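K.L.:
sequence and predicted structure are below.
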Amino acid sequence: MNIEIKKFSELSLAELYAILQLRSEVFVVEQDCVYQDIDGKDAEALHVLGTKNGKIVAYTRCFAPGYYFPEAAIGRVIVKESERKFGYGHEIMKTSATAIFENYNTSNIKLSAQQYLIKFYESHGYQCIGEGYLEDGIPHIAMIKD
């Protein structure tokens, strides 16, 4: 998998379309969750795109401290279902943390994790904080890494 980091203004129309298509495929259809994915925040994010054979198969968006949370943030963590067995989620998370450090000079990162992925995020140094909550009908928990 090849990984690129781009600002919103650097995304091609085809890349933006592929990102939105993948997010809809997983978060709306696969997880059977009706929610507003296009939330007006993409323009402020760094977009981390994992491609394989010219197709986006993994993705995150990252935010500077103070935009989404007081800490830097990683969100919309996604790997195409057919590609999950290759460890791309780990690769995209490592690259996202590096991108945050290089662009925002911090390694203090917060995310809102789907609870079934707690062990995955713990393997990247995140710790649960607070109580779990429902976000769009799916159990989540806040996690942070210093």
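P.N.:
Ah, there it is.

K.L.:
from here on, just use CA atoms for contacts and neighbour counts.
P.N.:
OK.

K.L.:
what is the burial count for residue 93?
P.N.:
Counted with other C-alpha atoms under 10 Å, the neighbours of residue 93 add up to 20.

K.L.:
sorry, that was for residue 133
P.N.:
Residues lying near residue 133 (other C-alpha under 10 Å) number 15.

K.L.:
repeat for residue 121
P.N.:
Neighbour tally, residue 121, other C-alpha under 10 Å: 22.

K.L.:
tell me the spacing between it and residue 139.
P.N.:
From residue 121 across to residue 139, the span is 15 Å (C-alpha to C-alpha, to the nearest Å).

K.L.:
below is structure B, check it against A:
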Amino acid sequence: MSVRVLTVGFDGLAPRTAYDVWRLRQQVFVIEQDCPYPDLDGRDLEEATRHVVLLEDDAVLGTLRVLDDGDWARIGRVVVAPSARGRGLAGLLMDEAMAVCGAREVRLDAQTGLTGFYAAYGFEVTGPEFDEDGIMHVPMTRNAGRPRP
């Protein structure tokens, strides 16, 4: 089985794929990480938002979204299914996200333990650590024009 990457706006998501994306985000962020938060925040529907979805056959293995925040892009909701972890799939997600973002400045809020992962993509910590829903995060930025790895 081969993993394929789907990169689309909201209207490009098949209904079953969209359902599986939101179910995976709920499974990991709300249930596994015990962080009840409003996942369906309206940003998935924005015209400029790009959903990056990893599929194996029809199963969603991972996903993230790239938001347009004006002068910069924002990567968020980065998640890999528990059953698919350890296969380098987060790297596939980030490779595609970096291609979507191009040379723009990119921002994200990284769980503190993942700063090294994002640093490999040119991100640098740009502020103090903060608690988001009981999990420590740091803001990170990849400056515009910085080459991708």
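P.N.:
Received it, and whenever you're ready, just let me know what you need. Note that the structure is a prediction, hence the values are computed from the model and not measured.

K.L.:
from residue 53 of the first structure, how far off is residue 2 of the first structure?
P.N.:
Noted for residue 2 of the first structure: a distance of 9 Å to residue 53 of the first structure, by C-alpha to C-alpha.

K.L.:
more neighbours, those two?
P.N.:
The residue with more neighbours, out of residue 2 of the first structure and residue 53, is residue 2; 14 against 8, by other C-alpha under 10 Å.

K.L.:
what is the equivalent residue in the second structure for that one?
P.N.:
Residue pairing (TM-score structural alignment): residue 2 of the first structure is matched to residue 4 of the second structure.

K.L.:
secondary structure element for its match?
P.N.:
Secondary structure assigned from DSSP states H and E places residue 4 of the second structure in strand 3-8.

K.L.:
could you pull out the buried residues of that strand?
P.N.:
Across strand 3-8 of the second structure, burial judged by 16 or more other C-alpha atoms under 10 Å covers 6-7.

K.L.:
give me the element the aligned partner of residue 118 of the second structure in the first structure is part of.
P.N.:
By TM-score structural alignment, residue 118 of the second structure lines up with residue 121 in the first structure. Using DSSP H and E, residue 121 of the first structure maps to helix 118-122.

K.L.:
that helix against the second structure, how far on average?
P.N.:
Compared with the second structure after fitting, helix 118-122 of the first structure has a mean deviation of 0.9 Å; criterion: mean C-alpha distance after the TM-score superposition for the first structure.

K.L.:
next, the contact list for residue 121 of the first structure, please.
P.N.:
113, 127 (C-alpha atoms under 8 Å, 6 or more residues apart in numbering).

K.L.:
also residue 140 of the second structure?
P.N.:
Residue 140 of the second structure makes contact with 107-110, 123-127, according to C-alpha under 8 Å, 6+ apart.

K.L.:
how close does residue 131 of the second structure sit to residue 111 of the second structure?
P.N.:
In terms of C-alpha to C-alpha, residue 131 of the second structure sits 9 Å off from residue 111 of the second structure.

K.L.:
if anything else comes up later, I'll come back, but that's it for now.
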